[in-house]
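> Prediction below, plus the sequence it came from.
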Amino acid sequence: MNMPTVAIVGRPNVGKSTLFNRLVGKKLALVDDRPGVTRDRREGDVQFGGLVFRVIDTAGLEEADSASLLGRMRAQTEAAILEADVVLFVIDARAGVLPADQPFAELVRRAGCPVILIANKAEGGAGLGGAYEAFALGLGDPIPFSAEHGEGVGELHSALQATLPEIEEDEDADNPAGRALKVAIVGRPNAGKSTLINRMLGEERLLVGPEAGITRDSISLDWEWRGRRIKLHDTAGMRRRARMDDKLEKLAVSDGLRAVRFAEVVVVLLDATIPFEKQDLTIVDLVESEGRAVVIGLNKWDLVADQPGLLKKLREDCTRLLPQVRGIGVVPLSGLAGEGVDKLMKAVVDAAEVWDRRVSTSRINDWLSEATSRNPPPAVSGRRIKIRYATQVKSRPPHFALFGNQLDALPKSYTRYLVNALREAFDLPGTPIRLSLRTSKNPFDKG
């Protein structure tokens, strides 16, 4: 179904992100007492007392030069207003109507869509005077509200029920093949994640610029590539822990971790001019430990494409530095120039297929017999370790169980051998592989 869209707008620090979190029922948006925490538009699906809609959290509206970061944030918010079916215009009831509210109220009025005026921070009757002042904005009757405490929710529901358009049914909604592939794009600050996503979408949907760390929230976006539905997640740049003194940085990184856990495939975006920094390796290791399919994108490739043999060298470096994801896709691209996006998405779809692959038990045991004959397990205290049986217990990522005797004494070097042999035998490049060792009786164990 095609859901209507509701945009939350207003000055900085009036409680827009707190209202967004309350509507979606999760703490998806970063919230802090400082103004300007939200920079990009952030979207979430809402089911609210029988109402179904998509809500957009926006950056605080501020007057600024269009070329500045604040100006670009304002442009994002204006785009959300034009896209919306309903606008929730939020003021701080305790501060009352400020001069800065007036031009933005005019901006919302010019957009021509229904507006619901919310006088936030009016808990316990506080700020009612400020709520009454809001009549002067010419946006209709204000709803005294507390996003933090949930006061005024019934009145907001009634207002939305009266203004939201009818939902149009989507003929493909029940088609399992139409399920969106969830893809997170992560990396160090300023690797070009938002620029790449803007190029994918074909619009300046996310804030970009030379300033490192512009993105703070993990932003979820719907997209389609070659008829395949994709849900993209842009994330804040992940810094080394020692450099995360600021509370917002810690919040942004944890938000990125949630995006990784939500994703099926994670694109780790590297700056091709300085690839495989220690932090890059740490991020890939994190994604692997979370069990997600992973692809490496070498962004800004146009800056180094004139260096012969560089791609081959970087792929060899990847194999050497990241043995835990041997065979991982490494794709050169330029988010700014729009080059390599198709190759990147092909690698993403291939990685998802490998991540979801299942192998029959008979094939696994044929492989086990050959692998242990070629390189038998070592002996412990004069008694050789025996691996008698193997099976795949689940996929996403591929997880195999081995049964036998004394498997708890199997050295790590031998389990690495088995993982690499599984990867090669069943064509499982780049994906995390899990191996469980179980010393127990099973139907194939004859003693």
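Structure received.

> going forward, measure contacts and count neighbours with C-alpha atoms only.
Fine.

> What are the buried residues along stretch 42-55?
Under the neighbour-count criterion of 16 or more other C-alpha atoms under 10 Å, stretch 42-55 has 42-44, 46, 52-55 buried.

> end-to-end on it?
With C-alpha to C-alpha, to the nearest Å applied, stretch 42-55 spans 8 Å between its terminal residues.

> for stretch 182-197, same thing?
14 Å.

> biggest strand in this protein, by residue count?
Using DSSP state E, we find that the single longest strand of the chain is strand 386-394.

> Name the residues of that one that come out as buried.
Of all the residues in strand 386-394, those buried under the rule 16+ other C-alpha under 10 Å are 386-392.

> Can you lay out those as CSV showing distance to V260?
What follows is the buried residues of strand 386-394, written out as CSV (distance: C-alpha to C-alpha, whole Å):
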residue, distance to V260
K386, 37
I387, 34
R388, 36
Y389, 33
A390, 30
T391, 28
Q392, 24
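
> quick one: which of these is nearest to L311?
Of all the buried residues of strand 386-394, L311 sits closest to Q392, with 34.8 Å by C-alpha to C-alpha.

> from the buried residues of stretch 42-55, which two are the most distant?
Farthest pair in the buried residues of stretch 42-55 (C-alpha to C-alpha) is R42 and V52. Separation: 17.0 Å.

> From the buried residues of stretch 42-55, which land in strands?
Per DSSP E, these map to strands at 42-44, 46, 52-55.

> Columns distance to V265 on top of these, output as a markdown table?
Compiled in a markdown table, those are given as follows (distance: C-alpha to C-alpha, whole Å):
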| residue | distance to V265 |
| --- | --- |
| R42 | 20 |
| E43 | 20 |
| G44 | 20 |
| V46 | 25 |
| V52 | 28 |
| F53 | 27 |
| R54 | 24 |
| V55 | 25 |
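
> Could you find the closest non-adjacent residue to A351?
On the basis of C-alpha to C-alpha, 6 or more residues apart in numbering, the spatially nearest residue to A351 that is not a chain neighbour turns out to be A293, at 5.9 Å.

> how many neighbours does the closest residue in space to P332 that isn't next to it in sequence have?
Among residues not flanking P332 along the chain, L298 sits closest, at 4.6 Å (C-alpha to C-alpha, 6+ apart). Applying other C-alpha atoms under 10 Å, we find 26 other residues in the vicinity of L298.

> let's bring in a second one:
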Amino acid sequence: MAAPIASTSISPAAAYEPGRYRSALTLLASLFFMWGFITVINNTLLPHLRSVFDLNYTQTTLIESVWFIAYFVASIPAAKLIERIGYQKSLVVGLLVMAAGSLGMVAAASLPSYGVTLAMLFVIASGITTLQVAANPYVAVIGSPETASSRLNLVQAMNSAGTMLAPLFGAYLILGRSKGGTAEAGTVLTQAERLADAQSVILPYVLVAAVLVVLAVVIARFPLPAMGAATQRLAKEERRNHSLWKHRNLVFGVPAIFIYLIAEIGVANLFVNFVSQPDIANLTAERAGRYLTLLWGGMMVGRFVGSAVMQRVSAEKVLAFCSIGAFVVMLVTVFASGPTAMWALILVGLFHSIMFPTIFTLGIRGLGPLTEEGSGLLIMAIAGGALVVVQGWLADTVGLQTSFLLTAACELYVLFYAVWGAKPTGAVTEPHVG
């Protein structure tokens, strides 16, 4: 079942006020920044929790799996909330839910408790899901369908700005203030040191909660335009004549998002552990966290560049090029060693940059009045990040470096989608706003 996106008609006057939409998109860009920032704090949080709770790779990646399971579980309830109370109020609720989860992380650190940590991360991710369900299609439908990929890549660049800064924040305030984060690889911590390390997440999450509350107040007071007719739901009787499954670009786009998320999250979550290994870069977790900034920085640069390139080159060609590049550097990561392997893994961020927003916009292309339901399915597919636990299991079973062959396989499906799966069938004329 698709998660519907609530919408209301937009007035003709508002439809031709581009300045009003630029202001709205600028504000929404702050949401993209914050959910990117909070999501990537996990990349420094995971090696920290692995040390605090003495976890293996499977247990460590399970933390991130719980995060992405929230996308599947909370997507439909979030969409129904939007339908019931409206787009703007739902954004406020999502931000407040994220703030509540962030404060819950303070309680988890005070205990400390692995179970409570999982529960609070699920709460934060549920709040992010509410934002994702509405914001991505909102950006995609405002403006010409031909430049939707370019527009979403541009706004997603702000998401990447958040992901680039988060590792520095986490490395300094979490890993840099803990014994496990500053110790050499293989150092065994005492129980007292683990309990002390657990407290280091309190300050970062208090700061995050405060920013989220302020942002919720700003969103509540801002005159956001309503979503346009392009996302209005069809009447039940008219809906019988339409089927999402006639649109090849959506049918293959849902697994493309799902599979791509396995690749992106696997790389990000295991990056610190990978480059910390003696035969790769032999870094402390704190220093490795700083290099993680380069991975996410590459994604930000790639989205800005991709946004410009897609003004002249088709989104499918850009996606195909990036999937081939990602496949090649992942093979280098697996079969090389030392700094070469580390820099290859960093470089994959540049190729991953345009994948999510481009697959998303290609997936909803030509859906017309079915855009809301197709968007819901694509957002639910973000739950693919939960399967990062499979790579955690592979890392425990065949070795961390070899486990990145799973990432390389994911890139091949994205290539298939770019070359064939993204070609629309049964396209509907799409109205657009602005």
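Happy to help now that I have it. Note that this is a predicted model, so its numbers are computed, not measured.

> Overlay them and tell me the TM-score.
Put the two chains on top of each other and the TM-score (TM-score structural alignment, normalised by the length of the second structure) is 0.24; 154 aligned residues with a C-alpha RMSD of 6.4 Å.

> Next, the buried residues of the following helix or strand past the longest strand of the first structure.
Proceeding C-terminally, strand 386-394 of the first structure gives way to strand 399-405 as the next helix or strand, assigned by DSSP states H and E. By neighbour count, with 16+ other C-alpha under 10 Å as the criterion, the buried positions of strand 399-405 of the first structure are 399-400, 402-405.

> Would you mark the buried spots in the helix or strand harbouring N136 of the second structure?
Taking DSSP H and E as the criterion, N136 of the second structure maps to helix 114-141. Applying a neighbour-count criterion of 16+ other C-alpha under 10 Å, one finds 116-141 buried in helix 114-141 of the second structure.

> now do stretch 103-119 of the first structure
By neighbour count, with 16+ other C-alpha under 10 Å as the criterion, the buried positions of stretch 103-119 of the first structure are 104-105, 108-109, 114-119.

> Take the residues you listed and keep only those in strands.
In strands, defined here by DSSP E, the members of those are 115-119.

> Please dump those residues into JSON lines; it should also carry distance to A421 of the first structure for every row.
What follows is these, written out as JSON lines (distance: C-alpha to C-alpha, whole Å):
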{"residue": "V115", "distance to A421 of the first structure": "61"}
{"residue": "I116", "distance to A421 of the first structure": "61"}
{"residue": "L117", "distance to A421 of the first structure": "63"}
{"residue": "I118", "distance to A421 of the first structure": "61"}
{"residue": "A119", "distance to A421 of the first structure": "63"}
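
> Return the member of those residues nearest to K343 of the first structure.
V115 (43.0 Å).

> quick check, nearest of the buried residues of strand 386-394 of the first structure to A79 of the first structure?
Q392 (48.5 Å).

> Next one: S160 of the second structure relative to T39 of the second structure, how far apart?
Applying C-alpha to C-alpha, the value for S160 of the second structure to T39 of the second structure is 11 Å.

> So for those two, which residue has more residues nearby?
Summary of the neighbour comparison: S160 of the second structure and T39, criterion other C-alpha under 10 Å, with S160 having more neighbours (30 against 20).

> Let me know whether the more buried one touches M299 as I believe.
Yes: counting by C-alpha atoms under 8 Å, S160 of the second structure touches M299, with 6.0 Å between them.

> Enumerate the positions of the helix or strand where A80 of the first structure lies that are buried.
Taking DSSP H and E as the criterion, A80 of the first structure maps to helix 69-83. For helix 69-83 of the first structure, the neighbour count (16+ other C-alpha under 10 Å) marks 69-78, 80-83 as buried.

> possible to save the residues you listed as JSON lines with distance to A131 of the first structure?
As requested, these are arranged in JSON lines below (distance: C-alpha to C-alpha, whole Å):
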{"residue": "L69", "distance to A131 of the first structure": "31"}
{"residue": "L70", "distance to A131 of the first structure": "27"}
{"residue": "G71", "distance to A131 of the first structure": "28"}
{"residue": "R72", "distance to A131 of the first structure": "30"}
{"residue": "M73", "distance to A131 of the first structure": "27"}
{"residue": "R74", "distance to A131 of the first structure": "25"}
{"residue": "A75", "distance to A131 of the first structure": "27"}
{"residue": "Q76", "distance to A131 of the first structure": "27"}
{"residue": "T77", "distance to A131 of the first structure": "23"}
{"residue": "E78", "distance to A131 of the first structure": "24"}
{"residue": "A80", "distance to A131 of the first structure": "25"}
{"residue": "I81", "distance to A131 of the first structure": "23"}
{"residue": "L82", "distance to A131 of the first structure": "26"}
{"residue": "E83", "distance to A131 of the first structure": "27"}
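
> Looking at those, which is nearest R320 of the first structure?
Distances from R320 of the first structure to the buried residues of helix 69-83 of the first structure, taken as C-alpha to C-alpha, are shortest for L69 (39.7 Å).

> Can you name the element that comes right after the helix or strand where G154 of the first structure lies?
Assigned by DSSP H and E, G154 of the first structure belongs to helix 153-163. As assigned by DSSP H and E, the chain's next helix or strand after helix 153-163 of the first structure is strand 181-187.

> Quick one: list the elements packing against that following strand.
Using 3 or more C-alpha pairs under 8 Å, 6 or more residues apart in numbering; DSSP states H and E, the elements in contact with strand 181-187 of the first structure are helix 193-201, strand 228-234, helix 247-262, strand 265-271.

> Of the ones you listed, which stretch is the most buried?
Using mean count of other C-alpha atoms under 10 Å, the stretch among those with the greatest mean number of neighbours is strand 265-271 (a mean of 27).

> which helices and strands does whichever helix or strand comes after that strand pack with?
Scanning forward in sequence from strand 265-271 of the first structure by DSSP H and E, the next helix or strand is helix 278-289. With contacts taken as 3+ C-alpha pairs under 8 Å, 6+ apart, helix 278-289 of the first structure sits against strand 265-271, strand 293-299.

> can you put the ones you listed in JSON lines and add distance to K412 of the first structure?
Listed next are those as JSON lines, based on distance: least, C-alpha to C-alpha, whole Å:
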{"stretch": "strand 265-271", "distance to K412 of the first structure": "27"}
{"stretch": "strand 293-299", "distance to K412 of the first structure": "23"}
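
> need the helices for the stretch 201-350 of the second structure, in chain order.
Taking DSSP state H, counting those that start in this stretch, the helices of the stretch 201-350 of the second structure run over residues 202-221, 236-239, 248-251, 253-275, 285-309, 315-335, 338-352.

> residue ranges for the helices of the stretch 301-447 of the first structure, please.
Applying DSSP H, counting those that start in this stretch to the stretch 301-447 of the first structure gives helices spanning 310-321, 341-355, 361-374, 412-425.
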